[in-house]
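Undergrad: need a 3D model of the sequence below.
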Amino acid sequence: MGHLVRFTSPRNAEVIEQPYARPAVGEVLIATRYSGISAGTELTAYRGTNPYMSHRWDVDSRLFVEGQPTHSYPLDGWGYEEVGEITEVGEGVDTELIGRLVWGAWGHRSTAIRTAAWVEPRMMPEANDDAVGIFAKIGAIALNAVLDADVHIGETVVVFGAGVPGQIVSQLARLNGAHVVVVDLVPERRELALSLGAHEALDPRQTDVATRLKELTGGRGADVAIEISGSYQALHDAVRSVAYSSRVVAAGFYQGGGTQIRLGEEFHHNRVAVVGSQISGVAPSLQHRWDEIRMSQTVLNLESSGRLQLAPLVSHLIDAREAARAFEMLDEAASDVLQVVLDYRAG
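TA: Below is the predicted model of the structure:
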């Protein structure tokens, strides 16, 4: 028997047994090695605050509407940061795939069945650590935010949030030639951002971020702000921090109402453009060249070449059968917790 993680009710996770399946014609069996826990989207499901659990998402109208919620407890195998090994192939599939590592989203479960066509573009490149495969999708989310930001060489970019996606965003913006300022409440995360190449890291409790950005830019303000923490206060500070007629990329997963945002202030007077960034789509001007697969491949190839550091983002490696403890740890938001990874190698 294999196993998977089940959310049974708000803030309750269990590990339950799952029967092994065999690959059919054209399919492969993937044995999970590592599974990363998203401290954003996944925690909204764990806590019960995800809008899919209170409303129905109407695919045709692309609106949240009243009615039976799209998701409800129990939720099985939630998650989208996995890497595993192909251990068996079905009829018609090249046996040379056995032993290859693949990344993808199949949730917190010890095995998964996918088609050979699905795994083909998701083969792991050479990496310093196989576990970095868990960053494929969160890396794509970060890269999508940077593409939406349209960063240019010599620009000042302020990144609000130094969690996992913020750390990746900061590195990618620096690779684009930007002067990167990171904003976060947690000292350890600010220190990590600086060690990974950010030029400055600010504590918003100690520094008026907008004033500091004006000082750094000769009174102009940041060329672009990327808010990826999901904090409404941070989103308001991001609006305050950018230059006249500039852009704020809102990439965080915001929960509830945003009373901290005051649209009659800098947003209105400075003609600030707020752009929503979400992994279901790419900026219209780039859709003919970029998609999620390419973004994930790019992030992993940048890691493989040494230009992007992902392994330092892993703060905790926990046996997959201890998943309940891992979610409790993330929910408590201790300062030393960044990327929690479930380890399936013990079986």
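Undergrad: rest of the way, CA atoms for contacts and neighbours
TA: OK.
Undergrad: pick out the residue closest to the middle of the protein.
TA: Computing the C-alpha centroid of the chain and ranking residues by C-alpha atoms, centre = their mean puts Ile138 first, at 3.0 Å.
Undergrad: list the contacts of that one.
TA: By C-alpha atoms under 8 Å, 6 or more residues apart in numbering, the contact set of Ile138 is Glu81, Pro165.
Undergrad: ok, now how distant is it from Gly161?
TA: 14 Å (C-alpha to C-alpha, to the nearest Å).
Undergrad: also this sequence, please, to line up against the first:
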Amino acid sequence: MSSITAQAFWTLAPGHGALRDESLSPPGPEEVLVHSRYSAISRGTESLVFNGQVPASERSRMRAPFQQGDFPGPVKYGYANVGIVEQGPEHLLNRAVFCLYPHQDRYVVPQDAVLVLPSGLPFERAVLAANMETAINGLWDAGPRVGDRISVIGAGVVGALIAYLCARIPGTRVQLIDIAPQRQTLADALEVPFCLPHQAEGDNDLVIHASGSPDGLRTGLELAGKEATLIEMSWFGQKEVSLPLGEAFHSRRLTLRASQVGTVAPARSARWDYRRRLSLALDLLQDARLDALISGESDFKDLPESMPRLFEHANDVLCHRVAYPQTDNFAQGR
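TA: Prediction:
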């Protein structure tokens, strides 16, 4: 069988990317060929990758599952792809699947690298799976309890998902905090209370920081009550962060803890693996209210021009979706 032609988006140098042709070998007996329908751009991590800001010390740990090339570039990076299986085992053929794959119109992966979408979950919303997986892992690290007072700082995609999940725990008092007043609209869509930092109530049992800003982390320390835990979900790349760990940090006996999705939270690692966690994330995306997290869409062919613009105006971006051209046979497929 002849090779298959594909196109992929590569970051060639900081702030500059291009589409490159790829030659794929036909899938083997335990592999699938996926035709992409949508992928999603992670505003936080992908902006650091695209702008060449991954620290040298973290370049090995920050590799995506199917990344090609090395930081700072040329590198093919990404981890939120939804498509249709064009070739593969009978039980997967023509099925809609999610894969932690970079921005590419067709790709071949082992069949166990894809997860079939739950019935009724649209392609368009399924691109949020990697973000939901991050939110799940963060809550496993945080361990919220019935009745907790919880502050979530940063109304980006991950922060909003965390607040959305926390608000559904009985008896909790959740506040989603952001410096941008327009995030009120998002919070209303998710049915989560919203406030600006100066309006936030203190003495919280749990604070989760996901704003990507040192100022947000400092606010988190101020809002934590005695013996409270602050979970840090932001990744600052090469930025140094100074914190007021004098003042009442010690007298309130606060716990500051990092959470990162690359490792299953220790509290669940004995029983959960990556595949089961991602499957849960897809199941939790069934709520149509989560469509509010999609802030825009552009065509795959325009990605070299649209990627720099997205990160230039990052404050307005939540989840940006990338749409791929379809053939007649698969345009309506599920």
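Undergrad: what residue of the second structure matches up with the residue nearest to the centre of the first structure?
TA: Here Ile138 of the first structure is matched to Asn131 in the second structure, going by TM-score structural alignment.
Undergrad: and the counterpart of Gly296 of the second structure in the first structure, what element?
TA: Under the alignment (TM-score structural alignment), Gly296 of the second structure maps onto His316 of the first structure. Using DSSP states H and E, His316 of the first structure sits in strand 314-319.
Undergrad: who does that strand touch, helix- and strand-wise?
TA: Contacts defined by 3 or more C-alpha pairs under 8 Å, 6 or more residues apart in numbering; DSSP states H and E place strand 314-319 of the first structure against strand 339-343.
Undergrad: quick one: the strand it packs on to the second structure mean distance?
TA: Mean deviation of strand 339-343 of the first structure relative to the second structure after superposition (mean C-alpha distance after the TM-score superposition for the first structure): 0.7 Å.
Undergrad: one step back: after the strand holding His316 of the first structure, which helix or strand is next? Please name it.
TA: Next in sequence after strand 314-319 of the first structure, counting helices and strands by DSSP H and E, comes helix 323-332.
Undergrad: which strands and helices sit next to that following helix?
TA: Using 3+ C-alpha pairs under 8 Å, 6+ apart: helix 323-332 of the first structure touches strand 12-18, helix 41-47, strand 339-343.
Undergrad: how near is Arg268 of the second structure to Ile177 of the second structure?
TA: Arg268 of the second structure sits at a distance of 28 Å from Ile177 of the second structure (criterion: C-alpha to C-alpha).
Undergrad: of the two, which one has the most company?
TA: Ile177 (32 against 13; other C-alpha atoms under 10 Å).
Undergrad: residues in contact with Ala136 of the first structure?
TA: Counted by C-alpha under 8 Å, 6+ apart, Ala136 of the first structure has contacts Glu81, Trp103, Gly104, Ser296, Gln297, Val299, Leu300.
Undergrad: quick one: map Arg43 of the second structure onto the first structure.
TA: Using TM-score structural alignment, Arg43 of the second structure lines up with Ala39 in the first structure.
Undergrad: what lines up with Ala167 of the second structure in the first structure?
TA: That one, Ala167 of the second structure, aligns with Arg174 by TM-score structural alignment.
Undergrad: do Ser57 of the second structure as well
TA: Match for Ser57 of the second structure (TM-score structural alignment): His55.
Undergrad: which residues sit in contact with the match of Arg43 of the second structure?
TA: Leu330, Gln339.
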